[in-house]
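> need coordinates for the below:
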Amino acid sequence: MEKEFVVYQSKSKQIGLSFLGMLMVLASFFILIVGIVETMYLSMVIGIMGFLFFGACELYIVKQVFVGKKLVVLNDVGFYDYSSALSTKEQLILWEEIDKIENKSIVNQSFVSVYLKEPEQVLSGLSSLQRKTIAANVKMGFGEINITLQSAKSCTDDQLISKMNSFIEDKVRKE
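I've put the predicted structure just below:
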């Protein structure tokens, strides 16, 4: 079996998102200009805040187009999740710590939901915001780790689940 499997972010999906971000930057700039011309302070404040926020987001999205961001990395020992802002990032989740993996969805968004055998022990190194978000996800019936592949290149939820289960089975065979 292969030693590592990596799911990358799709550049075309990021470019589409970048286009939408640019529209928001332009709309914010237009609101700012209207506020200046009409001397409407609320419009100026909204325009400046929108321009700064969406401008920063746009810069981040454009950077991601050129970097080739990894969303999920599977290896013989476990996996790393980089798929969202609240992911476990550089924390390796070992295969033997996983109870089950399944496909879950909410409001037209699907996730690969990973349930852990001892979540408190595994996730103790995460920030309090991450732990609170995980607790909320668990209360809604999701696993402790939820991987979103909405911006993934050439990998579906079912394919990732199958690949993860293959790594787990391979780990069990070696023991």
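> could you use CA atoms for every contact and neighbour count after this?
Fine.
> tell me how many other residues crowd residue 49.
Other residues within reach of residue 49, judged by other Cα atoms under 10 Å, total 15.
> quick one: secondary structure of it?
Assigned by DSSP: H, G, I helix; E, B strand; the rest coil, the conformation of residue 49 is helix.
> show me what contacts it?
For residue 49, no residue counts as a contact, taking Cα atoms under 8 Å, 6 or more residues apart in numbering as the criterion.
> ok, it to residue 20 distance?
17 Å (Cα to Cα, to the nearest Å).
> now residue 142
Computed as Cα to Cα, the residue 142 to residue 20 distance reads 30 Å.
> repeat for residue 1
With distances taken as Cα to Cα, residue 1 is found 40 Å from residue 20.
> could I get the buried residue list for stretch 25-40?
Taking 16 or more other Cα atoms under 10 Å as the neighbour-count basis, stretch 25-40 is seen to contain the buried residues 25, 26, 27, 28, 29, 30, 31, 32, 33, 35.
> picking up where we left off before, more crowded one of residue 1 and residue 20?
Here residue 1 and residue 20 are set side by side on neighbour count (other Cα under 10 Å), and the busier one is residue 20, at 14 against 7.
> now show me the structure for the sequence below, then we'll compare the two:
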Amino acid sequence: MNTSYEQHVEYPSRKRMALITAGAALFVSAGFFLMFDRSSGAGTSIISSVLGLLSVLFFGTCFFYSLVKMIRKEPSFVINEQGFVDSSSYTSGGAVAWREIEHMFMYELMGQKMIGVKLQDEKAFMERHNGMKRKLMAANSNMVDATISIAQSSITLPIDELYLMMMNHWQHGKGGRIYVLNGRK
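Here you go, the predicted structure:
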């Protein structure tokens, strides 16, 4: 089987990124309101301030991340003959070679379809990332038996089609079979 595979590039949906950015901005505003609202008693004021601060820190980070993703015209996901490059979220895996993959599967988490990628040497892969990102990836890996998770919300191509494309590239490298979706390759 000498089929040559073209590179496929996915860009983040600007509409989705705009909605995420707007939502994060609302939560940042709510956090500031909680931090500086002095209409309640002293005990609840401290709790409100702490919750407000946590909201501002977390959603502020989400706001800046989504704003940068929306402004930059960088791909969120690239597939080629060597592997894939995932930069679809903060906990994305970066570059992964097809030979590093042990198993790929589809799953659903909180109503969202996702692609799970289990790597052969998860420890070596995790060591390529910084502390906070590594901890978030490990938490994700503990929830689902996947080193890398790719969400539909981070790409424009339907997740089923992306999964088949990834499976075909992965299987092609191993000399395996070609998968089809609804009679299409």
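> tell me how the two chains score on TM-score.
Remark: TM-score between the superposed chains equals 0.73 [TM-score structural alignment, normalised by the length of the first structure]; 169 aligned residues with a Cα RMSD of 3.2 Å.
> before we move on, back to that, between the buried residues of stretch 25-40 of the first structure, which sits nearest residue 92 of the first structure?
Among those, residue 25 lies closest to residue 92 of the first structure (Cα to Cα), at 36.9 Å.
> helix/strand/coil for the residue positioned nearest the centre of the first structure?
Nearest to the centroid of the C-alpha atoms of the first structure, with distances taken as Cα atoms, centre = their mean, sits residue 84, at 1.9 Å. For residue 84 of the first structure, the reduced secondary structure class is coil; criterion used: three-state DSSP.
> all helices for the second structure, in order.
Using DSSP state H, the helices of the second structure run over residues 14-36, 42-71, 122-127, 131-143, 159-174.
> what range in the second structure does stretch 95-103 of the first structure sit on?
On the basis of TM-score structural alignment, stretch 95-103 of the first structure is assigned to residues 98-106 in the second structure.
> can you tell me which residues contact the residue of the second structure most remote from its centre?
Farthest-out residue of the second structure from its mean C-alpha position, per Cα atoms, centre = their mean: residue 41, at 40.6 Å. Contacts of residue 41 of the second structure were listed using Cα under 8 Å, 6+ apart, and none were found.
> ok, so what distance separates it from residue 50 of the second structure?
Here the criterion is Cα to Cα. By it, residue 41 of the second structure lies 14 Å from residue 50 of the second structure.
> equivalent analysis for residue 65 of the second structure, please.
From residue 65 of the second structure over to residue 50 of the second structure the distance is 23 Å, taken as Cα to Cα.
> check residue 60 of the second structure too.
Counting by Cα to Cα, the separation of residue 60 of the second structure from residue 50 of the second structure is 15 Å.
> the more surrounded of the two?
Neighbours of residue 60 of the second structure and residue 50, each counted by other Cα under 10 Å, are more numerous for residue 60; the result is 20 against 15.
> the more buried one and residue 28 touch, don't they?
Yes: under the contact definition of Cα atoms under 8 Å, residue 60 of the second structure touches residue 28, with a separation of 6.0 Å.
> ok, back up a step: out of the buried residues of stretch 25-40 of the first structure, who's nearest residue 162 of the first structure?
Within the buried residues of stretch 25-40 of the first structure, proximity to residue 162 of the first structure (Cα to Cα) peaks at residue 25, which comes in at 40.0 Å.
> so what's residue 92 of the second structure closest to, chain neighbours aside?
Leaving aside its chain neighbours, residue 92 of the second structure sits nearest to residue 86 (5.6 Å; criterion: Cα to Cα, 6 or more residues apart in numbering).
> my error: substitute residue 104 of the second structure in the last question.
Closest residue to residue 104 of the second structure in three dimensions, ignoring its sequence neighbours and counting by Cα to Cα, 6+ apart: residue 117, at 4.6 Å.
> likewise residue 32 of the second structure?
When the adjacent residues along the chain are set aside, residue 32 of the second structure lies closest to residue 52, with 5.9 Å between them (Cα to Cα, 6+ apart).
> nice, that's everything, thank you.
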